[in-house]
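A.B. asks: Build me a model from this:
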Amino acid sequence: MTMSLDGAVAIVTGAARGMGAEHVRGLVAAGARVVATDILDEEGRALADDLGDAVMYRRLDVTDADAWDTVVAQAEEAWGPVKVLVNNAGIVMFGPIESLSPSDWQRAIDINLTGVFLGMHAVVPSMRRANGGAIVNISSTAGLQGYANLGAYVASKWGVRGLTKTAALELGPDNIRVNSIHPGPIRTPMIDGVSLDMVKSQPIPRVGEPEEVTAMLLFILQDATYSTGHEFIIDGGTIVGATVDVPDT
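C.D. replies: The predicted structure is shown next:
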């Protein structure tokens, strides 16, 4: 059984660049009509212009509940009920717990976790009108394990993982699947300036590409129709374990 994306109405957050932009391109190629949202207006409009009539750009601060309602209403007015939501927007805050400011902590939680809640909260009535749909929340390997100096990011991404499971339980009867994707290091602006020496010890010793995450997204939407509430990991093997050098004997 597969889910057709031909003509499906989708909303993607954090869509102006990086993984979000690639997700928009992949959805359009699969036949969807996409509301690409972000706060990076220039880049978002350029993406929509490049992809044509199947995409419209709308500014969206994912922490603004009223703005979410507006975007969903605009999607419905233009194309009909929303079938797909990709909660992709996110930020990272660096620093140890003792020096991370409360305001930076709160900003990460507001965007990475509350933004996901608000997106689902806003879109569920529309998905019911569409007789079902699929929500994919972009978490991280930081939603599966700890990382030093990334306390706010880790907490928010674990929260996304748990919220995904609760939503899957609640929305299954409405024919709405909810899953999370957990990328490792992916070549996006978010990792600019970050040391990537860690990838050398992965089973696949390289940084991932945005289109590889999009391929996972499309698999979840189109083919993984009996999966809900689960983690789909795309990390080059980051969290598989550690290699131990065998001592000379």
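
A.B. asks: Please make it C-alpha for all contacts and neighbour counts, starting now.
C.D. replies: Fine.

A.B. asks: quick one, helices of this structure?
C.D. replies: Taking DSSP state H as the test, the helices found in the chain are 18-29, 41-51, 65-79, 102-109, 115-129, 151-171, 210-222.

A.B. asks: Nearest spatial neighbour of T214, chain-adjacent residues omitted?
C.D. replies: Excluding the flanking residues, the one nearest T214 by CA to CA, 6 or more residues apart in numbering is H23, at 5.3 Å.

A.B. asks: next one: G7
C.D. replies: The spatially closest residue to G7, leaving aside those adjacent along the chain, is A32, at 4.9 Å (CA to CA, 6+ apart).

A.B. asks: The one you found: how many residues sit nearby?
C.D. replies: Here the number of neighbours of A32 (other CA atoms under 10 Å) works out to 23.

A.B. asks: run this one through as well so I can compare:
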Amino acid sequence: MKRMDGKVALVTGAARGMGRAHAIRLAEEGADILAIDCPPDSGLPYATGSSHDLQITVKEVEALGGRIIAHEGDVRKQSSLDNLVADGVKAFGGLDVAVANAGIWTVHPFHDIPEDEFTAVLDVNITGVWRTLKAVTPALKERGGGSIIVTSSGNGVEGSPHYAHYVASKHGVIGLAKSAALEFGGDGIRVNILLPGPTDTPALDWQGGYDLCSGKGPGQGVKEDLEGAKYWSVLRDVGLLPPRAMSEAMLWLASDESRWTTGLEMHVDGGHTLMAGLNMAKMAADQTP
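C.D. replies: As a prediction, the model looks like this:
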């Protein structure tokens, strides 16, 4: 038997990046998938997942022999999440796992963050997680329990300049998840937190991502500076992490193998949070003739 045989799993932000990787990894292990992502958001400085991207996720799950229901919807709307859960329960008989993965970010110096962007980032990254948990917990209780995984970030436990609103949201989601873990433990529902390091997803492939990895300041980075992510890792030959790395950790938290675990902050970051700053040994080695 596969680890997720007979299980039904919901994934938000499933059109691409980590969300698609999560849906595929769960399907590989036998889960039926409920997937949701929103149409492109023209208010963001980078391209977001599209209907076409979501259909690629559907096709990749189906190519594995898996069953999937995919909705275009927005975690900023409770009805989008409630409708997906209702359709999934009707089609597949219940719900066992929820992965609250959807997230957005923008980059601005502190005083230049537009209020609408600050509000949008928190509405997706924190309030969207709250809405997701509201949508899924009744179905999980009906099933006798289950597993919820929420996505924070390495920035959920450290500060960083030029995207304070994103950092605040990722700190906040940890508190939200730990509070939910306390409330839902008696119902057999586990709530754990995944904290990714710098990951090779489309959300990093724009000027803000280049600046983040370059350390040169706003507007100074170039695409090649994404290679600078290797200085964020303790591990040899590790730079930007593949989305699959996050999905392997997510799978353990989703599966019965972690049935004694709740409220955990799971860092998947190459050891970045062990360091006070960048990996200077790697940097020095690269600069040695």
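
A.B. asks: Post the TM-score for the overlay when you can.
C.D. replies: TM-score for the superposed chains, counting by TM-score structural alignment, normalised by the length of the first structure: 0.93, backed by 243 aligned residues with a CA RMSD of 1.5 Å.

A.B. asks: rewinding a little: could I get the contacting residues of the aligned partner of the residue nearest to G7 of the first structure in the second structure?
C.D. replies: Using TM-score structural alignment, the partner of A32 of the first structure in the second structure is A31. By CA atoms under 8 Å, 6 or more residues apart in numbering, the contact list for A31 of the second structure reads M4, D5, G6, K7, V8, A9, G66, R67.

A.B. asks: I'd like to know how many residues surround the fourth one.
C.D. replies: When neighbours are defined as other CA under 10 Å, K7 of the second structure has 22 of them.

A.B. asks: which residues touch the corresponding residue of the first structure for it?
C.D. replies: Matched across to the first structure, K7 of the second structure falls on A8, judged by TM-score structural alignment. Counting by CA under 8 Å, 6+ apart, A8 of the first structure touches G31, A32, R33, V82, K83, V84.

A.B. asks: Against A67 of the first structure, how distant is A8 of the first structure?
C.D. replies: In this view, A8 of the first structure and A67 of the first structure are 22 Å apart by CA to CA, to the nearest Å.

A.B. asks: for the alignment partner in the first structure of F118 of the second structure, what are its contacts?
C.D. replies: Under the alignment (TM-score structural alignment), F118 of the second structure maps onto W105 of the first structure. W105 of the first structure sits next to M93, A152 when contact means CA under 8 Å, 6+ apart.

A.B. asks: Identify the residue of the first structure aligned to H71 of the second structure.
C.D. replies: Aligned counterpart of H71 of the second structure in the first structure: R58 (TM-score structural alignment).

A.B. asks: ok so, going back, can you pick the most crowded of the contacts of A8 of the first structure?
C.D. replies: Comparing the contacts of A8 of the first structure by number of neighbours (other CA under 10 Å), V82 comes first, having 29 neighbours.

A.B. asks: The second structure: which residue goes with that one?
C.D. replies: In the second structure, V82 of the first structure lines up with L95, judged by TM-score structural alignment.

A.B. asks: Please name the nearest non-neighbouring residue to its match.
C.D. replies: V8 (5.0 Å).

A.B. asks: From the centroid of the second structure, which residue is nearest?
C.D. replies: Taking CA atoms, centre = their mean, the centroid of the second structure lies closest to N101, which sits 3.4 Å from it.

A.B. asks: thinking again about what came up before, which ones among the contacts of A8 of the first structure are found in strands?
C.D. replies: Members of the contacts of A8 of the first structure lying in strands (criterion: DSSP state E): R33, V84.

A.B. asks: Could you give the number of residues near the residue lying closest to D37 of the second structure once chain neighbours are set aside?
C.D. replies: In space, and not counting its chain neighbours, D37 of the second structure is closest to G13: 4.7 Å by CA to CA, 6+ apart. Number of residues near G13 of the second structure (other CA under 10 Å) recorded here: 28.

A.B. asks: Is G13 of the second structure in contact with N101, as I believe?
C.D. replies: Yes: at 5.7 Å, G13 of the second structure and N101 qualify as touching, with contact defined as CA atoms under 8 Å.

A.B. asks: Touching both of the two, which residues are there?
C.D. replies: With CA under 8 Å, 6+ apart as the test, G13 of the second structure and N101 both reach G19.

A.B. asks: how close does the counterpart of A245 of the second structure in the first structure get to F219 of the first structure?
C.D. replies: In the first structure, the residue matched to A245 of the second structure (TM-score structural alignment) is E212. Distance of E212 of the first structure to F219 of the first structure, computed by CA to CA: 11 Å.

A.B. asks: Can you give me the distance of the residue nearest to the centre of the second structure to Q287 of the second structure?
C.D. replies: Per CA to CA, N101 of the second structure is found 37 Å from Q287 of the second structure.

A.B. asks: What's the match for S227 of the first structure in the second structure?
C.D. replies: Counting by TM-score structural alignment, the partner of S227 of the first structure is T261.

A.B. asks: Excluding chain neighbours, what is closest to its match?
C.D. replies: Per CA to CA, 6+ apart, closest to T261 of the second structure is R190, 7.0 Å.

A.B. asks: what's the neighbour count on the one you found?
C.D. replies: Residues lying near R190 of the second structure (other CA under 10 Å) number 29.

A.B. asks: shouldn't it be in contact with F184?
C.D. replies: Yes: under the criterion of CA under 8 Å, R190 of the second structure makes contact with F184 at 7.1 Å.

A.B. asks: tilt between the longest strand belonging to the first structure and helix 151-171?
C.D. replies: Across the first structure, the longest stretch assigned as strand under DSSP E is strand 176-183. If you take axes from the mean of the first three to the mean of the last three CA atoms, to 10 degrees, strand 176-183 of the first structure sits at 160 degrees to helix 151-171.

A.B. asks: tell me which residues in strand 176-183 of the first structure are buried?
C.D. replies: Under the neighbour-count criterion of 16 or more other CA atoms under 10 Å, strand 176-183 of the first structure has I176, R177, V178, N179, S180, I181, H182, P183 buried.

A.B. asks: Specify which member of those residues is nearest to Q145 of the first structure.
C.D. replies: Minimum separation from Q145 of the first structure among these (CA to CA) is found for H182, which lies at 10.8 Å.

A.B. asks: So H230 of the first structure sits against A167, correct?
C.D. replies: No: under the criterion of CA under 8 Å, H230 of the first structure is not in contact with A167, lying 11.0 Å apart.

A.B. asks: Before I go, just wanted to say thanks for your time.
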